[in-house]
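In: This is a predicted model, with the sequence first.
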Amino acid sequence: MGLLEGRTSIITGGAQGIGFAIAEAFAQEGSDVVIGDIDASAAVRAAEMIGGNAIGVGCDVAEANDINALITAAIESFGSVDVWVNNAGITRDATMRTMTEAQFDEVISVHLRGAWLGTKAATSVMRNQDSGGSIINMSSISGKVGLVGQTNYSAAKAGIIGLTKAAAKEVGFAGVRINAIQPGLIRTPMTEGMREDILAARLAEIPLSRVGEPAEVAQVALFLASDMSSYVTGTVIEVTGGRHM
């Protein structure tokens, strides 16, 4: 049996990058998968690529109704919500001097409000299940150290850590575990357009001297989703190749 056999996993922002890698890894370990993405057609295509028991649903994570629709789709299709991954994200990078209020609000809304709405909705189901559940919040190394041009993103990702720890304390009694992952420089569509000089500077900070792969983040998510981490909650795992340790 796979590590997630008989379980249902919801992954937001799951149509590409790290989210898709997580969805793929979970499906390979036997999980039914619900992919939520702002691009509904991309979510459906991603589910078709995974095959098996996977469905795609359009979802704006900053909207409570959309989050609740993901819950409904999972329960109607597969009967439960056992794993929830708050992965959806955007960037609106700019120095604080030039960043607009709209750019700040957009990033906070998708990352922090989205993670809170997802955690709130998932725990409302999981705490009433005998099996509890696992929630995985995607933070970032930017939330640990702060990066220039990312006052919005760094603030949101740091906030996700506080959310993770506080929520884990609230629902641990019901067997619901909540943990966070802080990826570093990972090969995704958002990073592949990076200027060569910036990429070289960031690689110089990484002891393992390479960019990480989405599948490497997915394996950590699999650990947190499965019973391998049954006594782990409120933790933050860095997947950074040693950068900023």
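Out: Ah, there it is. Numbers count the residues shown, from 1 in each chain.

In: CA only for contacts and neighbour counts going forward, please
Out: Noted.

In: Centroid-nearest residue for this structure?
Out: By CA atoms, centre = their mean, the chain has its centre lying nearest to residue 87, at 2.3 Å.

In: measure that residue to residue 181 for me?
Out: 10 Å (CA to CA, to the nearest Å).

In: where do the contact lists of the two overlap?
Out: Residues within reach of residue 87 and of residue 181 at once, by CA atoms under 8 Å, 6 or more residues apart in numbering, are 137, 138.

In: So which residues make contact with the strand ranked longest in the chain?
Out: Longest among the strand segments of the chain by residue count, using DSSP state E, is strand 176-183. With contacts defined as CA under 8 Å, 6+ apart, strand 176-183 is touched by 123, 126-127, 132-141, 143, 160-161, 164-165, 167-168, 171, 217, 220-221, 224, 232-240.

In: just the strands in this protein please.
Out: Assigned by DSSP E, the chain shows strands spanning 8-12, 32-37, 54-58, 83-86, 133-138, 176-183, 236-239.

In: Now do the first one: which elements does it pack against?
Out: In other words, strand 8-12. helix 17-28, strand 32-37, helix 64-78, strand 83-86 (3 or more CA pairs under 8 Å, 6 or more residues apart in numbering; DSSP states H and E).

In: coming back round to it: from the contacts of strand 176-183, list the buried ones, please.
Out: Buried residues within the contacts of strand 176-183, counting neighbours by 16 or more other CA atoms under 10 Å: 123, 126-127, 132-141, 143, 160-161, 164-165, 167-168, 171, 217, 221, 224, 233-240.

In: Alongside the first one, take a look at this:
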Amino acid sequence: MILVQTSRLSGKVALVTGGASGIGKAVCERFAAEGAKVVVADLDGTRCAEVAEAIGPDTWGVALDVTSQESIDAAVRFSIEAAGKIDILVNAAGIYEVQSILEISRERTARVFQVNIEGVIFMTQAVARHMVERGEGGRIINFSSQAGRRGEGPAVAYCASKAAVISITQSCAQELIRYGINVNAIAPGVVDTPMWDVVDAKLGSREGLQPGEVKRRVAAAVPAGRFGTAEEQAAMAAFLAGPDAAYIVAQCYNVDGGNVMS
């Protein structure tokens, strides 16, 4: 059971990409429970509206394609108009591709990089400009992956993209902290979300395994002996967004059940 400190984010406004499902949705729910106003942003605007309605008052949904600058600008503008400002950006949108180095194509690699790398860069740029103009600081939290720390084949483009997120976090943090904007990252281990069901199916098919077998083996290899939950990732995001993390800058936190020790 996760203890929720319901006032930690009171008065704050958070824009969460990838907010309609998985870790992003859990972040939206946790932030709202801690007092924040939340904008749920994802590709499916209808789904975003449904998630926002389920969360409750002071929550909005907006369609967002992080590969489109027009869409990014529209989502940021909507958030400011609806909630008055943006104090917190969470870059949780991302895609996974199973492609080994022997199979990889330029087209599929470009798509992974557009979403997982360029999406983080240009969402950060758009929101940081607003934060700098307001002059009241802010928090930006990026979701990387353990794959970006140690490789996780056959998914070379995905691993490269998530390693890039760590570097982007460090570079942006060094530049933006002068404006009172803290930038940090979270590297989840294996988390039981719909994306892992897709991974299980794709990798299982490649290796001739029954559905669920990849997930079972992966969970058994985690020192904690299980998959993590999206809610556990959201708890770290809430900490990094809150006042207790004011002196934390340019860090990437492993929330992974002991997979990586650093």
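Out: All right, it came through fine. No experiment lies behind these values; they were computed from the predicted model shown.

In: How close are the two chains, by TM-score?
Out: TM-score for the superposed chains, counting by TM-score structural alignment, normalised by the length of the first structure: 0.97, backed by 245 aligned residues with a CA RMSD of 1.2 Å.

In: returning to that earlier point: distance-wise, check the residue nearest to the centre of the first structure relative to residue 208 of the first structure.
Out: 25 Å.

In: same thing with residue 74 of the first structure?
Out: 39 Å.

In: Would you mind telling me which of these two has more residues around it?
Out: residue 74 (24 against 13; other CA atoms under 10 Å).

In: That one pairs with which position in the second structure?
Out: When the second structure is aligned by TM-score structural alignment, residue 74 of the first structure is paired with residue 79.

In: Also residue 175 of the first structure?
Out: Matched across to the second structure, residue 175 of the first structure falls on residue 180, judged by TM-score structural alignment.

In: How far does stretch 109-127 of the second structure sit from its chain's centre?
Out: Distance of stretch 109-127 of the second structure from the chain centroid (CA atoms, centre = their mean, to the nearest Å) equals 12 Å.

In: Over to stretch 36-51 of the second structure?
Out: Computed by CA atoms, centre = their mean, the chain-centroid distance of stretch 36-51 of the second structure equals 14 Å.

In: Adding distance to residue 99 of the first structure, write the strands of the first structure out as a markdown table.
Out: Shown next, in a markdown table, are these (distance: least, CA to CA, whole Å):
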| stretch | distance to residue 99 of the first structure |
| --- | --- |
| strand 8-12 | 26 |
| strand 32-37 | 26 |
| strand 54-58 | 29 |
| strand 83-86 | 25 |
| strand 133-138 | 23 |
| strand 176-183 | 24 |
| strand 236-239 | 28 |
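
In: Select, out of these, the one closest to residue 156 of the first structure.
Out: Comparing the strands of the first structure against residue 156 of the first structure with CA to CA, the closest turns out to be strand 133-138 (10.6 Å).

In: by contact count, what packs against that closest one?
Out: Strand 133-138 of the first structure sits against strand 83-86, helix 114-126, helix 151-171, strand 176-183, helix 214-225, with contacts defined as 3+ CA pairs under 8 Å, 6+ apart.

In: what does that strand correspond to over in the second structure?
Out: So strand 133-138 of the first structure is aligned with residues 138-143, judged by TM-score structural alignment.

In: average gap between the matching stretch and the first structure?
Out: Following superposition, stretch 138-143 of the second structure is found to deviate from the first structure by 0.3 Å on average (mean CA distance after the TM-score superposition for the first structure).

In: Now do the residue of the first structure positioned farthest from its centre against residue 32 of the first structure, distance only.
Out: Ranked by distance from the centre of the first structure (CA atoms, centre = their mean), the top residue is residue 97, with 29.2 Å. Distance, residue 97 of the first structure to residue 32 of the first structure, using CA to CA: 45 Å.

In: and what of residue 179 of the first structure?
Out: Taking CA to CA, one finds residue 179 of the first structure at 21 Å from residue 32 of the first structure.

In: go on, residue 135 of the first structure?
Out: From residue 135 of the first structure over to residue 32 of the first structure (counting by CA to CA), the distance is 16 Å.

In: Check residue 225 of the first structure too.
Out: Plainly put, residue 225 of the first structure is 13 Å away from residue 32 of the first structure if you go by CA to CA.

In: Go ahead and confirm the match of residue 175 of the first structure touches residue 134.
Out: No - with contact defined as CA atoms under 8 Å, residue 180 of the second structure does not reach residue 134; the gap is 11.0 Å.

In: mind checking what the residue nearest to the centre of the first structure lines up with in the second structure?
Out: Aligned by TM-score structural alignment, residue 87 of the first structure pairs with residue 92 of the second structure.

In: Quick one: residues contacting that match.
Out: Here residue 92 of the second structure is in contact with 16, 17, 18, 19, 23, 24, 142, 143 (CA under 8 Å, 6+ apart).

In: what does residue 105 of the first structure give?
Out: residue 152 are the contacts of residue 105 of the first structure under CA under 8 Å, 6+ apart.

In: 10 Å - rerun?
Out: Applying CA atoms under 10 Å, 6 or more residues apart in numbering to residue 105 of the first structure gives the contacts 92, 152, 156.

In: Equivalent analysis for residue 13 of the second structure, please.
Out: Counting by CA under 10 Å, 6+ apart, residue 13 of the second structure touches 31-32, 35-39, 58-59, 79-80, 83-89, 138.
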